[in-house]
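S.K.: Predicted coordinates and the sequence they were generated for:
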Amino acid sequence: MKNVSRRAFLKTLGAAGGLTLSATKLLAETASDLPRVLILGDSISVGYTPVVKQMLEGKAVVSRPAENCQGTKLGIQRIDQWIGTEPWAVIHFNFGLHDLKHVDPVTGINSNKPDDPHQSDLKQYEANLKIIVERLKATGSKLIFATSTPYPDLPEGPYRKAEDVLKYNEVARKIMKKNKIQINDLYSAVLPDLATLQLPSNVHFKPEGSRFLAQKVTAVISAVLPS
């Protein structure tokens, strides 16, 4: 092998470094040109968002708030903060699982008592969700609403009846239909394999469940991304 002088070696290394910096700059510029996607939702979306980011790498920049978006009560308080000032090509959003849980009527803390009220009853959920939808429509972004995922009757944690998610999803469906907003029916998608994909007696999902949901979310987002 031919010997290489130290000077020549340093020159080669410097050239390589220059290429690396150029490549890094190019990647940053490319990322800035990609469509921006915002995911809003509770801990179910917290579970699938990292996988969606991986699946859409190179196609879109995917973000979500650095917090659990919880229910519509928090949503109407934080929606402007979550949206920010930069434009979004697509906003994929969901609210419901926190609204339908039961809470202490005085403290608002999660309750396992069936006689305690929902965080937001159906009427309040509808009113809150309408406010959120109007704010999201004002962004001009492509909007996609995800139905709340199913769970076994009376899972661990705050009191939740399995039938309630159907009622809340139906209210949401009517709002989305009226506003011509696309629906990503995660409820129906995951229901057939719920026992396999979801943690036992829980609203949350196993890693394979989050990946399954991420595939469904990625598919609907990919279909509407600007070319």
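M.R.: Ah, there it is.
S.K.: only C-alpha atoms for contact and neighbour calcs from this point on.
M.R.: Will do.
S.K.: Quick check: longest helix in this protein by residues?
M.R.: As assigned by DSSP state H, the longest helix anywhere in the chain is helix 6-33.
S.K.: how far does it sit from the chain's center?
M.R.: With C-alpha atoms, centre = their mean, to the nearest Å as the basis, helix 6-33 stands 35 Å off its chain's centre.
S.K.: With stretch 92-102 instead?
M.R.: From the chain centre to the centre of stretch 92-102 is a distance of 12 Å (C-alpha atoms, centre = their mean).
S.K.: end-to-end on it?
M.R.: 26 Å (C-alpha to C-alpha, to the nearest Å).
S.K.: got the contact list for that stretch?
M.R.: Here stretch 92-102 makes contact (C-alpha atoms under 8 Å, 6 or more residues apart in numbering) with 37-42, 70-73, 110-114, 116-121, 125, 129, 143-148, 158-160, 164-165, 168-169, 221.
S.K.: Just the helices from this structure, written as ranges.
M.R.: So, for the chain - with DSSP H - the helices run 6-33, 43-55, 72-83, 122-137, 164-178, 186-190, 194-197, 207-224.
S.K.: Measure how the third one sits relative to helix 122-137, angle-wise.
M.R.: The directions of helix 72-83 and helix 122-137 differ by 10 degrees, with axes from the mean of the first three to the mean of the last three C-alpha atoms, to 10 degrees as the criterion.
S.K.: buried sites along helix 72-83?
M.R.: Within helix 72-83, the residues that count as buried by 16 or more other C-alpha atoms under 10 Å are 72, 73, 75, 76, 79, 82, 83.
S.K.: Grab the two from those residues that are most spread out in space.
M.R.: Spatially, the most separated pair among the buried residues of helix 72-83 is 73 and 83, at 16.1 Å (C-alpha to C-alpha).
S.K.: just to revisit the earlier point, which of the contacts of stretch 92-102 are buried, as a PyMOL select command?
M.R.: Selection of buried members from the contacts of stretch 92-102 for PyMOL, criterion 16+ other C-alpha under 10 Å:
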select buried, resi 37+38+39+40+41+42+70+71+72+73+110+111+112+116+117+118+119+120+125+129+143+144+145+146+147+148+158+159+160+164+165+168+169+221
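S.K.: ok, second structure coming up, stack it against the first:
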Amino acid sequence: MKKGIISLVCLAIIAMAFRQDKPKKLFLLGDSISMQYSPFLEKMVKGKYTIIRKQDDGEGMQNLDIPKGSNIGNSRMALSYIRYKLADGKFHPDLITLNCGLHDIKRDTATGALAVDSAEYRRNLTEIVNIIKQKKIPMIWIRSTQVVDSIHKKNKAFIRLATDLEAFNAIADDVFRKAGISVLDLYSFTKNMGNRRFVDHVHYDDDTKELQAAYIAGYLEQWEAVFK
């Protein structure tokens, strides 16, 4: 009898020694920038986080300027999608990272009108905060990456301006910091690398995408230490 108990205890100790915590679910919502660093990030956080995104059969990568599939688009689209997901009582990730802004600041080439003006942008972000807080899901806001006017002018379909990007980032900073939500400054991190990293008007080369992922992975480690 004693041998049987000892054997069970030994097996339990061995099982505990080799047990790994189940990876947490990280729901990553963002535009095409996040789509591009996501594969690198998945590898870096493997075992700690399982990254889930809006479902995509590849259509999001067909044209990075048109929000489809995993590309969450502007803040209006992000709010609509978050309402849809959180209406499902089974949806409760351990953490949400969110970014939207680059599609909000698109200007029509004929009228100059913003896709989403600054007042609506603030309202949309505020509503997103309220919804996610009601569900008690931790969240990190990721600041939108840089627009360089001289580079973006090569894109003829629509206009983006650096001044708009900076203004919208400031609005987001205000909304999320007042709400006590962590702000990950991917904008400054990427900007400090210089302008040679661009492969088109706003997207980056593979080295930069990998460095962005490493920066985010490192931030998650620090965030976990403070908020776990």
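M.R.: Now that the structure is in, tell me what you want to look at. Note that the structure is a prediction, hence the values are computed from the model and not measured.
S.K.: hang on, the earlier thing: which stretch among the helices of the first structure is buried most, on average?
M.R.: Among the helices of the first structure, helix 43-55 has the highest mean neighbour count (mean count of other C-alpha atoms under 10 Å), at a mean of 20.
S.K.: In the second structure, what range does that helix match?
M.R.: Aligning helix 43-55 of the first structure against the second structure (TM-score structural alignment) gives residues 32-44.
S.K.: how about residue 65 of the first structure, what's its match in the second structure?
M.R.: Aligned counterpart of residue 65 of the first structure in the second structure: residue 54 (TM-score structural alignment).
S.K.: these two touch, right, its match and residue 29?
M.R.: Yes: in terms of C-alpha atoms under 8 Å, residue 54 of the second structure counts as a neighbour of residue 29; the distance is 7.2 Å.
S.K.: what do these two both touch?
M.R.: Common neighbours of residue 54 of the second structure and residue 29 (C-alpha under 8 Å, 6+ apart) are 70, 71, 72.
S.K.: So which of the residues you listed wins on neighbours?
M.R.: Counting neighbours by other C-alpha atoms under 10 Å, residue 72 comes out on top of those with 30 neighbours.
S.K.: got a list of what that residue touches?
M.R.: 29, 30, 31, 54, 78, 81, 100.
S.K.: Name the nearest residue to the second one, sequence neighbours excluded.
M.R.: Nearest residue to residue 30 of the second structure in three dimensions, chain neighbours excluded: residue 99, at 4.6 Å (C-alpha to C-alpha, 6 or more residues apart in numbering).
S.K.: re earlier: so which of the buried residues of helix 72-83 of the first structure comes closest to residue 204 of the first structure?
M.R.: Closest approach to residue 204 of the first structure among those (C-alpha to C-alpha): residue 72, at 19.1 Å.
S.K.: Assess the claim that the closest one and residue 129 are in contact.
M.R.: Yes: taking contacts as C-alpha under 8 Å, residue 72 of the first structure lies within contact range of residue 129: 6.2 Å.
S.K.: returning to that earlier point: separation between the equivalent of the residue nearest to residue 30 of the second structure over in the first structure and residue 44 of the first structure?
M.R.: Residue mapping for residue 99 of the second structure onto the first structure gives residue 94, with TM-score structural alignment as the criterion. Going from residue 94 of the first structure to residue 44 of the first structure by C-alpha to C-alpha gives 10 Å.
S.K.: Which neighbours do those two have in common?
M.R.: Taking C-alpha under 8 Å, 6+ apart as the contact criterion, no residue touches both residue 94 of the first structure and residue 44.
S.K.: so which of the shared contacts of residue 54 and residue 29 of the second structure comes closest to residue 201 of the second structure?
M.R.: residue 71 (16.9 Å).
S.K.: check contacts around the closest residue to that closest one other than its chain neighbours.
M.R.: Nearest non-adjacent residue to residue 71 of the second structure, counting by C-alpha to C-alpha, 6+ apart: residue 31, 4.6 Å away. Contacts for residue 31 of the second structure (C-alpha under 8 Å, 6+ apart) come out as 67, 70, 71, 72, 73, 74, 99, 100, 102, 103.
S.K.: What remains of the residues you listed once you look at the first structure?
M.R.: Checked against the first structure using both residues aligned by TM-score structural alignment, their matches' C-alpha atoms under 8 Å, the contacts of residue 31 of the second structure keep these contacts: 71, 72, 73, 74, 99, 100, 102, 103.
S.K.: gap between the fifth one and residue 194 of the second structure?
M.R.: Taking C-alpha to C-alpha as the measure, residue 99 of the second structure and residue 194 of the second structure are separated by 22 Å.
S.K.: repeat for the last one
M.R.: Residue 103 of the second structure is 22 Å from residue 194 of the second structure, where distance means C-alpha to C-alpha.
S.K.: ditto for the fourth one
M.R.: Applying C-alpha to C-alpha, one obtains 26 Å for the distance of residue 74 of the second structure from residue 194 of the second structure.
S.K.: Likewise for residue 157 of the second structure?
M.R.: As judged by C-alpha to C-alpha, residue 157 of the second structure and residue 194 of the second structure stand 25 Å apart.
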